[in-house]
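1. heads up, no residue letters with this:
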């Protein structure tokens, strides 16, 4: 096996030297950063048989002296101590040497770590190269990518938007077209779902404002069709004061309200409200990690009642938590989403990205506590304008972070 040490200013030149010196069959043994660049250890004629399974070493043998037995001597009766020694010798002979798992082999563990480090180094180099190429060839695209990232939009969506407006003639046109395409990626359902009537359950995690949103929807419907066409049901037996809060809203709106703790009670309540055009169900808020979540969602599966669901989400929640929440509540098959607390968030980009990635339609937006004034039909262009208004543009991302984000987005798009 021939081993050679390679020095180069960066990883790309080092790999090129390896190919030129040792050929395309060379194996990278190690890599590390040094003053002035990187150092690689590469080998050719690599002996793969060195890592083949080796037979386990033979069991250790126990040597002991054996005194010949004379004819006139009689065997000594075995004692407990002698039995113990014989048993220990037998156990030692039968002992099986444990086989070393290759996943725990120190050499392979070290090689995996080296390969991961090499991969990270290459990804960083490629990300920096993509960022520099964008700056050299299309600096306006780099500026646009930076502005979109400042909205807290995920890098993959930002990258798609930049590519969609590559034909723009100036920076202002590119920005306006990018926002237009961002709004077009969002799906809204309008007011038709609620106007048609039916039985709707508001589901979602704790603290997103489901009870207040139920009151807003009820008031909005009552203003158009009268209070005699609507009824409310509460299934929240976990939060202290939840049913009292809904009862207060029901008294103000002058609409009937029922409570249900089980699926059977919910079926009875719905059967008693068959004459109502719209029935809204306020459910218990639970974390996406709560083990009782599936039990609560299954309660809404009332045979023959056609319960439909709206997923209520807070715009102040971070992107990763929104993704987890949408996935956890997906078993209830929500038809649309209601985005609350738009007035409390410093950035809407995470919420917009989550809705786009999960292809979840948006029905209503809530931006305050007033009933029903602070509930609005979802308009994608209006929400994108709010996202821009929320972004101050201060404390932007560094070039290093943006380069990694761009590289990761392009790697995911092609991988």
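-> Done, it's in. What you see is a predicted model, and the numbers here were worked out from it, not measured in a lab. Numbering: from 1, shown residues only.
2. rest of the way, CA atoms for contacts and neighbours
-> Will do.
3. so where does the most centrally placed residue in the chain fall, helix or strand?
-> Here the mean C-alpha position of the chain is nearest to the C-alpha of residue 320 (C-alpha atoms, centre = their mean), at a distance of 5.0 Å. Using DSSP states H and E, residue 320 sits within helix 319-328.
4. Name the residues that touch that helix?
-> Helix 319-328 is contacted from outside by 204-205, 287-289, 311, 313, 350-351, 353-354, 358, using C-alpha atoms under 8 Å, 6 or more residues apart in numbering.
5. what's the lengthiest helix in the chain packed up against?
-> In the chain, taking DSSP state H as the definition, the longest helix is helix 106-137. When contacts are defined as 3 or more C-alpha pairs under 8 Å, 6 or more residues apart in numbering; DSSP states H and E, helix 106-137 packs onto helix 11-22, strand 27-34, helix 139-149, helix 399-414.
6. Return the set of buried residues in it.
-> 114-115, 118, 121, 123-128, 130-132, 134 (16 or more other C-alpha atoms under 10 Å).
7. would CSV of the residues you listed with distance to residue 173 be doable?
-> Formatted as CSV, the entries for the buried residues of helix 106-137 read as follows, by distance: C-alpha to C-alpha, whole Å:
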residue, distance to residue 173
114, 46
115, 44
118, 41
121, 37
123, 32
124, 31
125, 32
126, 29
127, 27
128, 27
130, 24
131, 22
132, 23
134, 18
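8. wait, which of those residues is closest to residue 150?
-> Among the buried residues of helix 106-137, residue 131 lies closest to residue 150 (C-alpha to C-alpha), at 16.5 Å.
9. now the longest helix of the chain against helix 11-22, angle please.
-> 120 degrees (axes from the mean of the first three to the mean of the last three C-alpha atoms, to 10 degrees).
10. Centre of the chain to helix 106-137, how far?
-> Averaged C-alpha coordinates place helix 106-137 at 23 Å from its chain's average position (C-alpha atoms, centre = their mean, to the nearest Å).
11. Stretch 223-234 now?
-> 38 Å.
12. Return the set of buried residues in that stretch.
-> Neighbour count says stretch 223-234 has 227, 229-234 buried, by 16+ other C-alpha under 10 Å.
13. Below is an additional structure, to be compared with the one above:
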């Protein structure tokens, strides 16, 4: 006898699988409802059904023409698929298994005429067969009810799924705004019905391309250096982030790199960046005003990449922001990364982004992810302002502790915050 377990979203789906693989003679031995996966996106009920079928079950025998034996009696030849010709006597009759349920709904097989089968001896055997037939009919009725109920449940696709509620609650727990979570779930629902956790995860990842755009890695030019500027509030981590990327491009990628620093407000800033430049052997230019930018760029003409550090500016200081805009306009960089701390609250993040827009920011770069538990605020601001994210940093180690922003990696951090 062949025994196999099947796991499906519903009893109907399991029965269809059993019928397709084991055939209509399969018997249901056991069924149970599996516990729901708590941290699975779109967790739904599943059932486990154990079914069995006799491996030596044969297809119904085709009646063959009557043949006359040596004794002059007509009889049907015995089939080798039903009776072993090497063993005399009647074939073994398989006992009925009361603990199981046949999956088929075909008519009951009638007893076939076989040689050497003795007639029923008494009324007890007739009563037993009658009871078996009655039990099988009851099982058929029960199976029909099960199939009808599960079919109705599958058709009701317009009813709210508990999987969407689980996903929404997890997003809220990660400090994603309710209106953003609802918009994301609506996007997922509108793209079609979801039949499994795997499909929901794929749908969720695809939707993030709209709600969480990413910039991708730095791209070199065929001619001339790529100019990358870092701007942002004081203490957001601009200089350390610049050092990580410069070291990575120079040491790990073998590119020619130069640094231009306009952060002359801090006394130790110039010496700090000069020490770093000496260690990794990259060029360094110090500028004190936007008028010195063209000369500094000429010194870097033969490089692959030029990273530009700027002084921390309060987004609410109009004079400082005007100076920064003049510097960036003169620099004309290919990329302007607004460096933001992941510990900043939602309202401040939105204020910073809006006030830095005049300096033509085209990337958001988030630092200090190691200093916060929940990163829902990052999802909120990116979803709202639609500026792509370039990198995440999560420590002080140079050139390590930095990674390219990717939706899948960010979702992992999002769920880690929920579990803690």
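-> That came through fine. These numbers were taken from a predicted model, which means no experiment stands behind them.
14. Can you calculate the TM-score here?
-> For this chain pair, the superposition-based TM-score is 0.56 by TM-score structural alignment, normalised by the length of the first structure; 256 aligned residues with a C-alpha RMSD of 2.5 Å.
15. coming back round to it: and for the helix holding residue 320 of the first structure, what span of the second structure is it aligned with?
-> Aligning helix 319-328 of the first structure against the second structure (TM-score structural alignment) gives residues 346-355.
16. The matching stretch vs the first structure, mean deviation?
-> Superposing on the first structure and averaging over aligned pairs (mean C-alpha distance after the TM-score superposition for the first structure), stretch 346-355 of the second structure comes out at 1.1 Å.
17. Most neighbours out of the contacts of helix 319-328 of the first structure, which is it?
-> residue 204 (28 neighbours; other C-alpha atoms under 10 Å).
18. what sits against the counterpart of it in the second structure?
-> Here residue 204 of the first structure is matched to residue 232 in the second structure, going by TM-score structural alignment. Listed by C-alpha under 8 Å, 6+ apart, the contact set of residue 232 of the second structure reads 238, 312-313, 338-340, 356.
19. conserved subset of those residues in the first structure?
-> Conservation of those in the first structure, assessed by both residues aligned by TM-score structural alignment, their matches' C-alpha atoms under 8 Å: retained contacts are 238, 312-313, 338-340, 356.
20. Need the max-distance pair from these.
-> Greatest spatial distance in these: 238 and 356, 14.7 Å, computed using C-alpha to C-alpha.
21. Of the two, which one has the most company?
-> residue 238 (26 against 21).
22. The more buried one contacts residue 309, doesn't it?
-> Yes - with contacts counted by C-alpha atoms under 8 Å, residue 238 of the second structure reaches residue 309, the gap being 7.0 Å.
23. which residues do the two both contact?
-> Shared contacts of residue 238 of the second structure and residue 309 (C-alpha under 8 Å, 6+ apart): 230-231.
24. show me where the first structure has strands.
-> Using DSSP state E, the strands of the first structure run over 2-8, 27-34, 37-44, 198-203, 230-234, 257-259, 278-282, 307-314, 336-340, 362-366, 375-377.
25. Now distance to residue 174 of the first structure too, for the ones you listed, in a markdown table please.
-> Formatted as a markdown table, these follow (distance: least, C-alpha to C-alpha, whole Å):
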| stretch | distance to residue 174 of the first structure |
| --- | --- |
| strand 2-8 | 40 |
| strand 27-34 | 40 |
| strand 37-44 | 38 |
| strand 198-203 | 39 |
| strand 230-234 | 47 |
| strand 257-259 | 52 |
| strand 278-282 | 43 |
| strand 307-314 | 30 |
| strand 336-340 | 28 |
| strand 362-366 | 26 |
| strand 375-377 | 28 |
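26. Residue 294 of the first structure: which of the ones you listed is closest?
-> Per C-alpha to C-alpha, nearest to residue 294 of the first structure of the strands of the first structure: strand 198-203, 11.8 Å.
27. with the second structure superposed, average distance for the closest one?
-> Per aligned residue, strand 198-203 of the first structure averages 1.0 Å (mean C-alpha distance after the TM-score superposition for the first structure).
28. just checking, what packs against that strand?
-> Packed against strand 198-203 of the first structure, as judged by 3+ C-alpha pairs under 8 Å, 6+ apart, are the following elements: helix 210-225, strand 278-282, strand 307-314.
29. Please work out which residues outside that strand touch it.
-> Residues from elsewhere that reach strand 198-203 of the first structure (C-alpha under 8 Å, 6+ apart): 210, 214, 277-285, 300, 305-312, 329.
30. Please spell out the ChimeraX selection for the buried subset of those.
-> In ChimeraX syntax, the buried subset of the contacts of strand 198-203 of the first structure is picked out as below (16+ other C-alpha under 10 Å):
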select :210,214,277,278,279,280,281,282,283,284,285,300,307,308,309,310,311,312,329
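31. The counterpart of residue 410 of the second structure in the first structure: what's it in contact with?
-> Matched across to the first structure, residue 410 of the second structure falls on residue 383, judged by TM-score structural alignment. If you count contacts by C-alpha under 8 Å, 6+ apart, residue 383 of the first structure has none.
32. re the thing from before, of all the strands of the first structure, which one comes closest to residue 152 of the first structure?
-> Closest to residue 152 of the first structure of the strands of the first structure, according to C-alpha to C-alpha: strand 307-314, at 15.7 Å.
33. That closest one vs the second structure, average offset?
-> Superposed on the second structure, strand 307-314 of the first structure shows a mean distance of 2.1 Å to its aligned residues (mean C-alpha distance after the TM-score superposition for the first structure).
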